[in-house]
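K.L.:
Pasted the sequence and its predicted model underneath.
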Amino acid sequence: MLGIQISILVLLIVLSAVFSGIETALMSINQIKVKSLLKQGKKGAETLFRIKQNPQKLIITILIGNNLVNIGAASLATIVFTNLLGSAGVGIATGVMTFLILIFGEITPKTYASQNSEKISLIVARPIELLSILLTPFVWFFGKISGFMSKLLGSGEQAQLSEEELETIVTMGRKEGLLSGEAASMMHNVLKFKETNVSEIMTPKSDIHMVDAKAKLRDILDYVVKTSPSRYPVYSDNKDNIVGIIDVDEILKYVKNKRLDTKVRYLTKKITFIPKLKKIDDLLTELEGKKIPLAIVVDEYGKVSGLVTVEDILEEIVGDIFDKSRRQSIHVKKVNSKLIRVDAKATIEEINKTLHLGLKGEHFETIAGFIEHKLQRIPKRGEQLKLKNVTIEITKADKQGIQSVKIIKS
């Protein structure tokens, strides 16, 4: 008889270990991983996906099973030790069972399960689903009590995920193949959207194409043809005094009607000014509300720092999208390992990568802005800017700015 009791006791401890391991495995495997297993067609993944849809039902099923075997084991151990040692056996049984369940029924199986959650979850999903069906009345009863207590304690609302948790979920989705690289990148950009300042995405002043309010359309026509924006900021007297914007489509209408003597100021539309530290999500709302496509960025002294468009803001989420309001494709033509010919709109980063240089663009994105900053003026064709290990020669320029350059590595 004693042998049978001990055998049953060992079986109950083993079952306690099984339930503890199952609990850890099923609770630690996340929905992203489950969907990945389902996508791979793993055996048991479909059942695993089903039971994970109702976490309350799942945890109640496991806890009922675990508590039943633990209570059974403790009760049987008390009977065994009482028969052997009399009344002193109660205390001894409590101590022995606490140790056995802690080591063999909790710590060991949970440690193993946490390291093998995927394998274990796929194996136990079907048995746990069947057990949940068998225990349906009890699961329903305890579920109702749990729901009532949760409402009573005010914990009915789900906690919101933090930004860090969302970042982790997106990263995991990418690693598991549930999200493409582009989708994951877009989601990461969305999460960072509210933290981005206008100054981080603006086109710097040195790279902005502007036109004079006093100029006639015939005076700016060549400039408009050579450059690419769909809208130009309009300045009066100096480039820190921007009075509005002019639309290329509007210019073309007047050109078509041979009204080339019309002055720019008559076609100027309103523009808004914003501080450098304004958040781009707030700016997007403002621009959409005012129905204007761009804004001029100013510093604390009211001086023009740059320009930002609605598209610049949206690109922070979706990446570069090129349409008529974007610059034309940037070309870097490598002649040999020490010589490249580039469009003036080529970025410092591209040039550095092509010739393995270390040019520091500071606040200037393009090579044109970099050169004009160094010289403090617009250079003429044929002029050279000599720097350490590199010579930059202007191959095409006019009074409005640089068009192309030749870069020679020493």
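P.N.:
Done, it's in. Numbers count the residues shown, from 1 in each chain.
K.L.:
switch to C-alpha atoms for all contacts and neighbour counts from now on
P.N.:
OK.
K.L.:
Name the next helix or strand downstream of the longest helix along the chain, please.
P.N.:
Longest helix in the chain, counting residues (DSSP state H): helix 55-85. Next in sequence after helix 55-85, counting helices and strands by DSSP states H and E, comes helix 89-100.
K.L.:
Next, the angle helix 55-85 makes with that next one.
P.N.:
140 degrees (axes from the mean of the first three to the mean of the last three C-alpha atoms, to 10 degrees).
K.L.:
can you pull the buried residues of whatever helix or strand comes next after helix 89-100?
P.N.:
As assigned by DSSP H and E, the chain's next helix or strand after helix 89-100 is helix 108-115. Buried residues in helix 108-115, defined by neighbour count with 16 or more other C-alpha atoms under 10 Å: P109, K110, A113, S114.
K.L.:
Surely D281 is in contact with F193?
P.N.:
Yes - counting by C-alpha atoms under 8 Å, D281 does reach F193; the two are 6.7 Å apart.
K.L.:
elements contacting the host helix or strand of L284?
P.N.:
Using DSSP H and E, L284 maps to helix 280-290. Counting contacts by 3 or more C-alpha pairs under 8 Å, 6 or more residues apart in numbering; DSSP states H and E, helix 280-290 packs against helix 310-318.
K.L.:
Who are the packing partners of whatever helix or strand comes next after the helix it packs on?
P.N.:
For helix 310-318, the succeeding helix or strand toward the C-terminus, using DSSP H and E, is strand 332-336. For strand 332-336, the elements it packs on are strand 339-343, helix 348-355, judged by 3+ C-alpha pairs under 8 Å, 6+ apart.
K.L.:
ok, structure two:
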Amino acid sequence: MGILVLLVSSALISGSEVAFFSLNYRDYDRLGQEGTGSSKTILWLKEKPRKLLATILISNNFINIAIVILSDFVLKAALPESVFNEWASALLGWFIEPGAEQVAYWGKGISFFITVVGVTFLLVLFGEVAPKVYARINNLKLARLMARPLSFLMQVFHPFSSVLVNSTKLFEARLERSAVGGNTSRADIDEAIELTVSQEKGAGQDIDILKSIVKFGDVTVKQIMRSRVDVVAVDFRIGLSELLEVIQESGYSRIPVYENDFDNVTGILYVKDLLGHLQDPDDFEWQELIRPDVHYVPEAKKINDLLKEFQRERLHMAVVVDEYGGSSGIVTLEDIMEEVIGEIKDEFDDEVEVVYKKIDDFNYLFDGKTLLNDVCRIVGIDTNTFDDVKGEADSLAGLILEIRGQMPKPDAEIVQGAYKFKVVAVNKRRIEQIVVTLPKGPFN
């Protein structure tokens, strides 16, 4: 009975690993809307993936060890040592005349072999394969069932899981250092680029491009995307004349089309498909020209992987979704290329992409929504300068909120290291303008 209970526990714990780590953003969106106790626990566990995995592995190992020990005890109780000695004597009798010590030695070997083979079969079939197949099909159901037990186990095994997680982080850090050439850091690579290229004509642009290529694989979609508040998109119910006005004003060749709101993008309209219908009446059903093959990407996706997808699928635009399935914005092939070679201008780009004002050599005025990467490029500092304090923020306003922890008041001043930020304009919802002061500049 005890072995059966332990086997069921092992199956539930093993299945939980697949169940929790196979949930997608749609599942999390559904759980967020439910608001039940188990749903909240699952969402809480989602925020601690490393600790959750460590707890599952530690719990499963303890249970498996208990199964092995209990199985050995049960086997010895059911089959006394004399039985194994008889089997060993009969087996050895085919080859030699065995002595008492040989029979005892081989008897223990047979007992150990039966225990190992039997327990391994039970654990693999009923403790690993079967529960993981079930969990793959019923991941949300099993996650709800195991949410509270795992949160309890996470507290019980907190000391062990913390050691395991910290050791893993240390190991990963060493692997990352070796991946870029032993103990070579990003700063060392940047310095080597500057020393190598600085003597050449027009070296400034070449240096920026080379540095961008080095960090290309570390940049996420969220860092380069156009946020939803800045996206030009149209409702599929508008008339042709209104649609043409939006196209003419924006100058874009591809327009996302949504139903009700931007969280429900139904397709992409290619402006070139409208060329033969410019003189059609306002009730022309332009919706038939919408291409429904919308490509969705998560915010955390690396842009080097997205570039490969764009090349493979022959796409130029994707809708960016957050962890709950809502649309965060869009990312285009041009956005990816600009991350390496700088801003690309065409005949429709009348406005400067990054709105800022250079007050003097040490002070710059930026919009709060300006991306941190763009701010660093413009003022001439390393794009990794604020990595230690920016948290999940990608914009200048987000950095201020991460540092302050609350919405600042107008004229508030924030000092971070050698840099100073002054909030110039703010409303109830966001920080609108910020002055960035560089080191050695006037702090007035």
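P.N.:
Thanks, I have it. The model shown is predicted, which means the values in this text are computed figures rather than measured ones.
K.L.:
Need the TM-score between these chains.
P.N.:
Overlay of the two chains. TM-score (TM-score structural alignment, normalised by the length of structure 1): 0.42; 211 aligned residues with a C-alpha RMSD of 4.7 Å.
K.L.:
packing partners for the longest helix of structure 1?
P.N.:
So helix 55-85 of structure 1, by 3+ C-alpha pairs under 8 Å, 6+ apart, packs with helix 2-28, helix 89-100, helix 117-134, helix 136-152.
K.L.:
repeat that for 10 Å
P.N.:
On a contact count with 3 or more C-alpha pairs under 10 Å, 6 or more residues apart in numbering; DSSP states H and E, helix 55-85 of structure 1 meets helix 2-28, helix 45-52, helix 89-100, helix 117-134, helix 136-152.
K.L.:
just to revisit the earlier point, just the buried positions in the helix holding L284 of structure 1, please.
P.N.:
I280, D281, L283, L284, L287.
K.L.:
ok, the fourth one to N189 of structure 1 distance?
P.N.:
To N189 of structure 1, L284 of structure 1 is 15 Å away according to C-alpha to C-alpha, to the nearest Å.
K.L.:
residue contacts, A183 of structure 1?
P.N.:
In this structure, A183 of structure 1 makes contact with V170, G173, R174, N189, I317, V318, judged by C-alpha atoms under 10 Å, 6 or more residues apart in numbering.
K.L.:
who's in contact with I392 of structure 1?
P.N.:
340-341, 367, 371, 382-386, 405-409.
K.L.:
about what we covered before: which one among the buried residues of helix 108-115 of structure 1 gets closest to Q31 of structure 1?
P.N.:
S114 (15.7 Å; C-alpha to C-alpha).
K.L.:
so how far is S20 of structure 1 from the closest one?
P.N.:
S114 of structure 1 is 11 Å from S20 of structure 1, where distance means C-alpha to C-alpha.
K.L.:
How about A45 of structure 1?
P.N.:
Taking C-alpha to C-alpha, one finds A45 of structure 1 at 21 Å from S20 of structure 1.
K.L.:
mind listing the helices for the stretch 151-300 of structure 1?
P.N.:
In the stretch 151-300 of structure 1, the segments counted as helices under DSSP state H, counting those that start in this stretch are 163-175, 181-193, 217-226, 248-256, 280-290.
K.L.:
Next, format the ones you listed as TSV and append distance to S36 of structure 1.
P.N.:
Listed next are the helices of the stretch 151-300 of structure 1 as TSV, based on distance: least, C-alpha to C-alpha, whole Å:
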stretch	distance to S36 of structure 1
helix 163-175	9
helix 181-193	15
helix 217-226	51
helix 248-256	50
helix 280-290	33
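K.L.:
Mind checking those helices for the one nearest to L131 of structure 1?
P.N.:
Closest approach to L131 of structure 1 among these (C-alpha to C-alpha): helix 163-175, 30.8 Å.
K.L.:
Tell me the buried residues in the closest one?
P.N.:
For helix 163-175 of structure 1, by 16+ other C-alpha under 10 Å, it's E167, I169, V170, T171, M172, G173, R174, K175.
K.L.:
Distance to I32 of structure 1 for the residues you listed - can I get that in CSV?
P.N.:
Shown next, in CSV, are the buried residues of helix 163-175 of structure 1 (distance: C-alpha to C-alpha, whole Å):
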residue, distance to I32 of structure 1
E167, 13
I169, 8
V170, 9
T171, 10
M172, 7
G173, 6
R174, 10
K175, 10
